[in-house]
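# Pasting the sequence and the predicted model now:
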Amino acid sequence: MSIKELLFSFQGRIGRKTYWIWNVIYYCLIVGFAQGMNVLFPALAHLILPVFLLVILIPDLAITAKRWHDRNKTSWWLLLNVPLVIGRMTMPIAADPSQAAQPSTLQVISSLTAVICGVWILVECGFLKGTDGDNQFGPEPE
């Protein structure tokens, strides 16, 4: 599978190793970019980071879809990512954590929903073995 297919195609299957490598890169990119923006453009970081997150959202969804396919599940399972995406897009960026406001009840509920969905995705895609042999989404990944 080419890099282009891996990052932008919602077809096929990938194994846990590829999924984990992507996630390490993905979260390093987010942390590195956020820290860089807070240093270089502290007044604009809260505007620039959501744009960056949208740019890397498609590759993340494409890779996660392939992992769901390896578990013999449709791409509809990507809907579990919605609370995570909303949480990332609405996360306040405070240079000084002591300045952070108390979260509202809605923020607490959405955060809890995101954690539950995130744990579900982590277990299904990160830890559970894919389907042995071919399935409706393609051949077993190597």
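Happy to help now that I have it.
# From now on I want contacts and neighbour counts done on CA atoms only, so please keep to that.
Fine.
# is it true that residue 132 lies in a helix?
No: secondary structure of residue 132 (DSSP: H, G, I helix; E, B strand; the rest coil): coil, not part of a helix.
# Am I right that residue 36 is in a helix?
Yes: under three-state DSSP, residue 36 falls within a helix.
# what about it, how many neighbours?
Per other Cα atoms under 10 Å, the neighbour tally for residue 36 reads 13.
# Can you pull up the most central residue in the protein?
Geometric centre of the chain, nearest residue: residue 60, 5.3 Å, by Cα atoms, centre = their mean.
# One more to weigh against that first structure:
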Amino acid sequence: MNWFLVALKKYATFSGRAQRAEYWYFVLFYLIIFVVLSIIDGLTGSFSADAGLGLLGGLLTLALFIPSLAVTVRRLHDTGRSGWWLLIAFVPLVGAIVLLVFTVQDSAAGDNAYGPNPKGSAA
């Protein structure tokens, strides 16, 4: 939960680097909260089948849109890639797979153009 809060504290910080733990714990807690809110949406009747999203799930998605972009860009920076690589997600299927591979990779060793290694020492 601490990593999720760290990512939220850097709400719109697109510079710097985010190690794997920060990114993946953010994704994990985002999904857990989204599933819980989707269940509540289903139980309360605020789920819209046309939109495929409920009221609470939609509010969460809207509230965490910028932090999720920021932590993903920082994760790409940690692997030595520009944040513009995030746009590859618009390529159907292949883009999501490439982005998954990029976010799973270990940090680039030492300092890079985006800042010092968040792990503290060279990987």
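On my side now, so go ahead. Remember, predicted model here, so these are calculated numbers, not experimental data.
# Give me the TM-score for this pair.
Here the TM-score for the pair of chains, by TM-score structural alignment, normalised by the length of the second structure, is 0.75; 109 aligned residues with a Cα RMSD of 2.1 Å.
# in what helix or strand does the aligned partner of the residue nearest to the centre of the first structure in the second structure lie?
Taking TM-score structural alignment, residue 60 of the first structure has residue 68 as its aligned residue in the second structure. Using DSSP states H and E, residue 68 of the second structure sits within helix 65-78.
# ok, average deviation of that helix from the first structure?
Mean deviation of helix 65-78 of the second structure relative to the first structure after superposition (mean Cα distance after the TM-score superposition for the first structure): 0.6 Å.
# helices or strands up against the helix or strand just after that helix?
Downstream of helix 65-78 of the second structure, the next assigned helix or strand under DSSP H and E is helix 94-104. Applying 3 or more Cα pairs under 8 Å, 6 or more residues apart in numbering; DSSP states H and E, we find helix 94-104 of the second structure packed against helix 65-78.
# buried sites along the helix it packs on?
Of the residues in helix 65-78 of the second structure, 66-78 count as buried by neighbour count, 16 or more other Cα atoms under 10 Å.
# Distance to residue 94 of the second structure added to those residues, as CSV?
As requested, the buried residues of helix 65-78 of the second structure are exported to CSV (distance: Cα to Cα, whole Å):
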residue, distance to residue 94 of the second structure
66, 24
67, 24
68, 20
69, 19
70, 22
71, 21
72, 17
73, 19
74, 21
75, 19
76, 17
77, 20
78, 22
